[in-house]
Every structure is written in C-alpha cells, then in structure tokens.
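[1] Coordinates for the following, if possible.
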Amino acid sequence: MQRVCFQLQVRPDRLEEYKRRHAAVWPDMVQALHETGWHNYSLFLRPDGLLIGYLETPSLDRARAGMAARDVNERWQAEMAGFFEDLGAAAPDEGFLELEEIFHLEDQLEALNNTEAK
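    Prediction:
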C-alpha cells in the first residue's frame, strides 16, 4: 500500500468556506474516492492555510486516473480550484506537491525484527 502525503495552500480569505465544504462533501464524491482507491484519506489545515493531505492507496496513478474518469470529480475540482494558491492551470488533485516519506515506524520495526531474527 502506497502512503501519500501532499500539501496545498488554501487562500487565507477562503479558509472558513473551505472547511464548511469539507464538513459536507457530496456523497457521490465520497463514494467515488472510496471506489477508486483513496483509503484512509485525511486533510489537515493550519490557520495560515497550509493544507496537508494523507492517503493510502494501491497506486496513486490509478487512484488519480479513476477519479479523472468520474464526472463528480470534474465538478468537485472545478469548484475547489478557486480555494488554492499557486495551482497554475492544474486541478487541485493534480497540482498538489507530494511530500517525500522519510520515516515510517512500522517499516523501521519490521527491519529491526528481521535483523534480530537472523
């Protein structure tokens, strides 16, 4: 399972509306995310608008492609695009900055246990 962490910047003047929109995401959008492999998906928002997202998926490329094929995603991305800074022409789900994972406790524990077992 691929773990993905990403960041975006929400416009400071749109923070409250952004939070309201995510308190009631469209049911068909929620279902589409689930069906296309966006698991354990969370968004975290700092008061200055820094948005951090996290998800687990068998393949980010397949999860993105699956959502790109859904009409609901096209509508959602169009509505959300105005909330973000520095996207250029990209949709939010394509324009985020993916962060490099440098530590995962379970991976470290597994490596340690494998070393000890030898």
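
[2] C-alpha only now, for contacts and for neighbours.
    Noted.

[3] For the helix or strand residue 31 falls within, name the packing helices and strands.
    In this structure, residue 31 sits in helix 27-35 according to DSSP states H and E. Contacts defined by 3 or more C-alpha pairs under 8 Å, 6 or more residues apart in numbering; DSSP states H and E place helix 27-35 against helix 71-80.

[4] one more to put side by side:
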Amino acid sequence: MDQDLVKAFRMQLKPGFEAEYKKRHDEIWPELSQLLIEAGIKEYYIFLDEETLALFAFQKLGSNEQTAGLAGLPIMKKWWDHMADIMEVNADNSPVAVSCPEVFRL
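    Alright, predicted model coming up:
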C-alpha cells in the first residue's frame, strides 16, 4: 500500500497580522486553489503558533505531484507579492520556508 507523500515546513508571520493572514487565506483566490490542486496537493493545512507567530504548514501530496514548478508561475508570484507585507519573505517575495523533516508517523 502506497503512503501519501507529505511535506511540512515552517514560515514566520509578522507581529500584529494574525487576523489579516487568516482573512487573506479565507479569501484565497479560486484560481490559486485550483492550481494547487492541479499540482497534486491533496490536502494543505497551515497552523499558527500564537505565542511565536510561527506558521506550520503541512501538505499531503499525490504520487503524481508537480509542486516544484509552482514557484515559476505568475499566479504564485502574485500571491507571494500579496502576502509579502505580513510575513517574512525572500528577495523574490517567496515566503521564508524552513523544511521540517518527518520524525514520526502513525
């Protein structure tokens, strides 16, 4: 039996933007949601540590996932630009994302 591929990573929210971050994701653009699904993301969760403002993201990926190409797409770059004012980002406005290796699975 194949296990789903998983990817987890940590990002950082800027202080005072907790509600705005949630609002923007509650209103995520339909074309971006569709693009993520088409890239093979079956499930995508983001959790907030309210004490440190660390964002923990978890993605369940299909075996045919093609997420590596998302960074080069205009809609992804537009989303990064939209989010750059409220979270820590790289020079290209992509979120600073630190990979979290899997250490346990039940």
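
[5] Would you pull the TM-score for this pair?
    After superposition, the two chains reach a TM-score (TM-score structural alignment, normalised by the length of the second structure) of 0.82; 100 aligned residues with a C-alpha RMSD of 1.8 Å.

[6] By residue count, tell me the biggest helix in the first structure.
    helix 105-117 (DSSP state H).

[7] how far out from the middle of the chain is that helix?
    28 Å (C-alpha atoms, centre = their mean, to the nearest Å).

[8] Strands of the second structure, start to end?
    Counting by DSSP state E, the second structure has these strands, from start to end: 5-12, 41-49, 54-61, 98-99.

[9] Out of these, the one nearest residue 32 of the second structure is which?
    Nearest to residue 32 of the second structure, of all the strands of the second structure, is strand 41-49, at 11.7 Å by C-alpha to C-alpha.

[10] how about that closest one, which residues of the first structure does it hit?
    Aligning strand 41-49 of the second structure against the first structure (TM-score structural alignment) gives residues 38-46.

[11] what does the matching stretch rub up against?
    Residues from elsewhere that reach stretch 38-46 of the first structure (C-alpha atoms under 8 Å, 6 or more residues apart in numbering): 33, 51, 52, 53, 54, 55, 56, 57, 63.
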